[in-house]
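K.L.:
no sequence on this one, just coordinates:
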């Protein structure tokens, strides 16, 4: 695994997202099967309320982390100028916290490709706050 900065890539090289929908702040590790990112819960996030953010937003955060890994794989297999098409994302399973996510909380997200069938991938994601896993999400990604 390598740090993104060591690879000469930026977040915009890997994801089709742009502000204000970019939730990932920092890519800690990435290779063709695993990505680990860090983010801070912010008032600018989707589903923000006065006291915090609805935990459903963790699905988007997990999908973006999965996109980092699969974007890295795309660049390594098809080249840096390859089409940055996004994935259609289905949620196969999700265990989310019931309480709002507090502003300023730092979240660590890990996404791992468990199955790769060409244009279809199944990705298992965990979201941690400090040393506690607060969410587990299994995504199915399809790229046309």
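P.N.:
Received it, and whenever you're ready, just let me know what you need. Quantities reported herein were computed from a predicted structural model and do not represent experimental measurements. Numbering: from 1, shown residues only.

K.L.:
From here on, just use CA atoms for contacts and neighbour counts.
P.N.:
Fine.

K.L.:
can you give me the helices for the protein?
P.N.:
In the chain, the helices defined using DSSP state H lie at 11-14, 57-78.

K.L.:
just those: most buried one?
P.N.:
Neighbour counts (mean count of other C-alpha atoms under 10 Å) averaged over each of the helices of the chain peak at helix 57-78, with a mean of 23.

K.L.:
Does anything pack onto that helix? Which helices or strands?
P.N.:
helix 11-14, strand 26-30, strand 34-40, strand 106-117, strand 120-129, strand 132-142 (3 or more C-alpha pairs under 8 Å, 6 or more residues apart in numbering; DSSP states H and E).

K.L.:
got those as JSON lines, with distance to residue 64 columns?
P.N.:
Formatted as JSON lines, the helices and strands packed on helix 57-78 follow (distance: least, C-alpha to C-alpha, whole Å):
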{"stretch": "helix 11-14", "distance to residue 64": "10"}
{"stretch": "strand 26-30", "distance to residue 64": "11"}
{"stretch": "strand 34-40", "distance to residue 64": "9"}
{"stretch": "strand 106-117", "distance to residue 64": "9"}
{"stretch": "strand 120-129", "distance to residue 64": "11"}
{"stretch": "strand 132-142", "distance to residue 64": "11"}
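
K.L.:
try it against this one:
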């Protein structure tokens, strides 16, 4: 898959990340308080390890970039001023796998709290997208704390 078709063009409108550190591939949904993205895990994915996939801890960045879609959408609507988002930390990061095996994954984020203009928290989930008709499984969850600094 070429670079041009590997990434949904809306990503470039909503978040500042660019390859090789753009880790999500498609915008599935975005509102003022929630977002969903799709991530492809394959040999072209950053951090991919042969015979394994992508380490599960990279899921934190999948979540962070998906949460950033919300801020980008809010900015496009004129609801916030331009700012940088810094991941301050995470609570309750849990994974049910050591690696994300090759395939597609859905990442979902919900803004849970906003303290002034500076601090936001998000509840995030990563689910597999099974090809064989089996059940969707939640593979990772976390609560992210993000500091928003005006630019």
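P.N.:
Sure, I can see it. Quick caveat, the model's predicted, so the values are computed rather than measured.

K.L.:
Superposed, what's their TM-score?
P.N.:
After superposition, the two chains reach a TM-score (TM-score structural alignment, normalised by the length of structure 1) of 0.83; 132 aligned residues with a C-alpha RMSD of 1.8 Å.

K.L.:
do you know which of the helices of structure 1 lies nearest residue 96 of structure 1?
P.N.:
Proximity to residue 96 of structure 1 (C-alpha to C-alpha) singles out helix 57-78 among the helices of structure 1, at 7.8 Å.

K.L.:
Go ahead and confirm residue 52 of structure 1 touches residue 46.
P.N.:
No - at 10.7 Å, residue 52 of structure 1 does not count as touching residue 46 under the criterion of C-alpha atoms under 8 Å.

K.L.:
out of these two, which sits in the more crowded spot?
P.N.:
residue 52 (19 against 15; other C-alpha atoms under 10 Å).

K.L.:
What lines up with residue 115 of structure 1 in structure 2?
P.N.:
Using TM-score structural alignment to pair residues, one finds that residue 115 of structure 1 aligns to residue 113 in structure 2.

K.L.:
That match and residue 144 touch, don't they?
P.N.:
No - using C-alpha under 8 Å, residue 113 of structure 2 makes no contact with residue 144, being 10.6 Å away.

K.L.:
who touches both of those two?
P.N.:
Contact criterion C-alpha atoms under 8 Å, 6 or more residues apart in numbering; residues bridging residue 113 of structure 2 and residue 144 by contacting each: 121-122.

K.L.:
Between these two, which has more neighbouring residues?
P.N.:
residue 144 (24 against 13).

K.L.:
Please tell me how far that one sits from residue 66 of structure 2.
P.N.:
Relative to residue 66 of structure 2, residue 144 of structure 2 is positioned 11 Å away (C-alpha to C-alpha, to the nearest Å).

K.L.:
ok, for residue 119 of structure 1, nearest residue in space, not its chain neighbours?
P.N.:
residue 143 (5.1 Å; C-alpha to C-alpha, 6 or more residues apart in numbering).

K.L.:
Ignore what I typed, I meant residue 25 of structure 1.
P.N.:
residue 39 (5.0 Å).

K.L.:
Verify the contact between that neighbour and residue 110 for me.
P.N.:
No - in this structure, residue 39 of structure 1 is not within contact of residue 110 by C-alpha under 8 Å, at 11.6 Å.

K.L.:
who's more crowded, those two?
P.N.:
residue 110 (23 against 18).

K.L.:
That one and residue 33 touch, don't they?
P.N.:
No - Residue 110 of structure 1 is not in contact with residue 33 according to C-alpha under 8 Å; the separation is 10.6 Å.

K.L.:
who's in contact with stretch 106-119 of structure 2?
P.N.:
33-39, 62-63, 66-67, 120-129, 145-149.

K.L.:
now stretch 30-49 of structure 1
P.N.:
The contact list for stretch 30-49 of structure 1 (C-alpha under 8 Å, 6+ apart) reads 1-4, 20-21, 23-29, 52-54, 56-57, 65-66, 68-70, 72-73, 101-114.
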